[in-house]
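# any chance you could fold what I've pasted below:
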Amino acid sequence: MSTFIAGLALGLSLIIAIGAQNAFVLKQGIQRHHVFLVCFICALSDALLISAGVAGFGVLVKQFPNLEMIARYGGALFLVWYGLRSLYSAWKTNHALTPQGNSNSSAWHTALLCLAFTWLNPHVYLDTVVLLGSISTQYEPEKLQFALGAMTGSFLFFFSLGYGARLLAPVFRHARAWKVLESAIGMIMLLLAFKLII
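I've put the predicted structure just below:
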């Protein structure tokens, strides 16, 4: 049980920082737009990456550093595009709608965006595959319990963030709040893109 708790604690500590993926989940939660789908994709992706790390994929990533470089530049391009899109929305879009009606993206489009935020982020590979994978070796022969703890942390975090965000909904009934959120998300995305390429 202590191995499971160790995995849970480490998994939560790695994903709790505000990043592109978390900002996207927060926005979808406030809008109450495909929340379950977004939370499930994020958590399941984490679970797959954690499984790969614990199974030894981290060694492969270390042997082929070009994989990390490709993910880094691809992720930076995506973050720049999304950041500029958010800033444009903050400047031009009429946000005088309720959170529930503020987005009309299809489930398919939302899922693709969510997958991009997850799989084009090189930090997710470093955290889940390399770091968790290497730490899991300390818990032989209970690596499975460690991995299950880390996966549970991902599911707890993303579903709490996605569904807890609706508590902020009264604030976002005002157009100015949406403009501030879109501006903040845009700046976070551009800052993260800059950090990826320096």
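# contacts, neighbours, all on C-alpha from now
Will do.
# which helix or which strand is home to Ala90?
Element membership for Ala90, per DSSP states H and E: helix 65-92.
# that helix - contacts with which helices or strands?
helix 122-124, helix 175-197 (3 or more Cα pairs under 8 Å, 6 or more residues apart in numbering; DSSP states H and E).
# so which bits of it are buried?
Across helix 65-92, burial judged by 16 or more other Cα atoms under 10 Å covers 68, 71-80, 82-87, 89-90.
# for stretch 18-29, same thing?
Residues of stretch 18-29 classed as buried under the neighbour-count rule (16+ other Cα under 10 Å) are 19-29.
# run this one through as well so I can compare:
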Amino acid sequence: MFPLILSPSMASAWASGIATGLGLFAVVGAQSAFILRQGLMRSHLFSILAVCALIDAIFIFGSVLGLQAITRLAPWLTGFVLWFGVAFLSWYAFQSARRALRTPSAISPDSSRALSSRRAALLGAIGFSLLNPHFWLDMMVVGSLAQSFADARLAFALGTVMASLVWLLVLGAGSRMLAPLFSNPRAWRVLDGLIALVMAALALTLAFGGIG
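Next comes the predicted model:
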């Protein structure tokens, strides 16, 4: 119903924003893996989703309105975020691998720790957004594409924000639907092993890209 109240150009930009956002965000990356694990642990999921949605919205509109200009003024910022992100992802990969190698009885849902305190969970959500170089790359892509829509670029940004919300809701609902499967402690070992591989692969990809 929403695009019906927009002009044709704004409706087109809005729809393009949704398609772009789903193409960029609907992948199991660092942030998605973090949300899935916290959701499976039933550890502050709604607070995490709210923080991630707010960060996405702020930076999507920020990228459309001038993030590219900031990175041109401070080109060192790109390199700093990249290498800090490599370190952050490597640390989380190590922690996930260590959990995966524990005995099943040691990682039952009651004893396994996601990020149990609300503060730690929210800091994790912020970290997996702002310390993830892929996040900044996505924002640069969004900002670049939005410029082609001229006066309708805010409609493009709104569509991208809606795509972000859809993906976050899918992750939240998916973690709840999968919860019964993870009543088996061995499933946690598999999940943590997969998360470790994803995080390590992202860290290596970013590191080789930074060196190159």
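# returning to what we had before: could you tell me where the helix holding Ala90 of the first structure falls in the second structure?
Helix 65-92 of the first structure falls opposite residues 75-102 of the second structure when the two are matched by TM-score structural alignment.
# spatially central, which residue of the second structure would that be?
The C-alpha lying nearest the average C-alpha coordinate of the second structure belongs to Gln31 (Cα atoms, centre = their mean; 3.3 Å).
# report the contact partners of the aligned residue in the first structure for it.
Residue mapping for Gln31 of the second structure onto the first structure gives Gln21, with TM-score structural alignment as the criterion. If you count contacts by Cα atoms under 8 Å, 6 or more residues apart in numbering, Gln21 of the first structure has them with 114, 117-118.
# next secondary structure after the helix or strand containing Gln21 of the first structure?
Element membership of Gln21 of the first structure [criterion: DSSP H and E] is helix 20-31. Proceeding N to C from helix 20-31 of the first structure, the next assigned helix or strand is helix 35-54, under DSSP H and E.
# which helix or strand lies directly C-terminal to that following helix?
Heading C-terminal from helix 35-54 of the first structure (DSSP H and E), you reach helix 57-63.
# contact partners of that next one?
Against helix 57-63 of the first structure from outside (Cα under 8 Å, 6+ apart): 52, 67-68, 129-131, 133-134.
# measure the nearest residue to Ile5 of the first structure once chain neighbours are set aside to Ile50 of the first structure for me?
Leaving out its chain neighbours, the residue that sits closest to Ile5 of the first structure by Cα to Cα, 6 or more residues apart in numbering is Gly149, at 6.0 Å. When Cα to Cα, to the nearest Å is the yardstick, Gly149 of the first structure and Ile50 of the first structure sit 10 Å from each other.
# show me which of those two is the more surrounded one.
Residue environment comparison for Gly149 of the first structure versus Ile50 gives the larger neighbour count to Ile50, 31 against 23, counting by other Cα atoms under 10 Å.
# so the more buried one touches Leu126, yeah?
No: in terms of Cα atoms under 8 Å, Ile50 of the first structure does not count as a neighbour of Leu126; the distance is 10.5 Å.
# residue most distant from the centroid, the first structure?
In the first structure, the residue that sits farthest from the middle, by Cα atoms, centre = their mean, is Pro141; the gap is 29.8 Å.
# can you count the residues close to Ala69 of the second structure?
For Ala69 of the second structure, the count of nearby residues is 11 (other Cα under 10 Å).
# how near is it to Arg176 of the second structure?
Counting by Cα to Cα, the separation of Ala69 of the second structure from Arg176 of the second structure is 40 Å.
# related to what we said a few turns ago, so how far does the helix holding Gln21 of the first structure sit from its counterpart in the second structure?
Superposed on the second structure, helix 20-31 of the first structure shows a mean distance to its aligned partners of 1.0 Å (mean Cα distance after the TM-score superposition for the first structure).
# angle of that helix against helix 175-197?
170 degrees (axes from the mean of the first three to the mean of the last three Cα atoms, to 10 degrees).
# run the chain-centre distance for helix 20-31 of the first structure.
Relative to the centre of its chain, helix 20-31 of the first structure is centred 9 Å away, using Cα atoms, centre = their mean, to the nearest Å.
# re the thing from before, mean shift of the helix holding Ala90 of the first structure relative to the second structure?
With the second structure overlaid, helix 65-92 of the first structure shows a mean distance of 0.9 Å (mean Cα distance after the TM-score superposition for the first structure).
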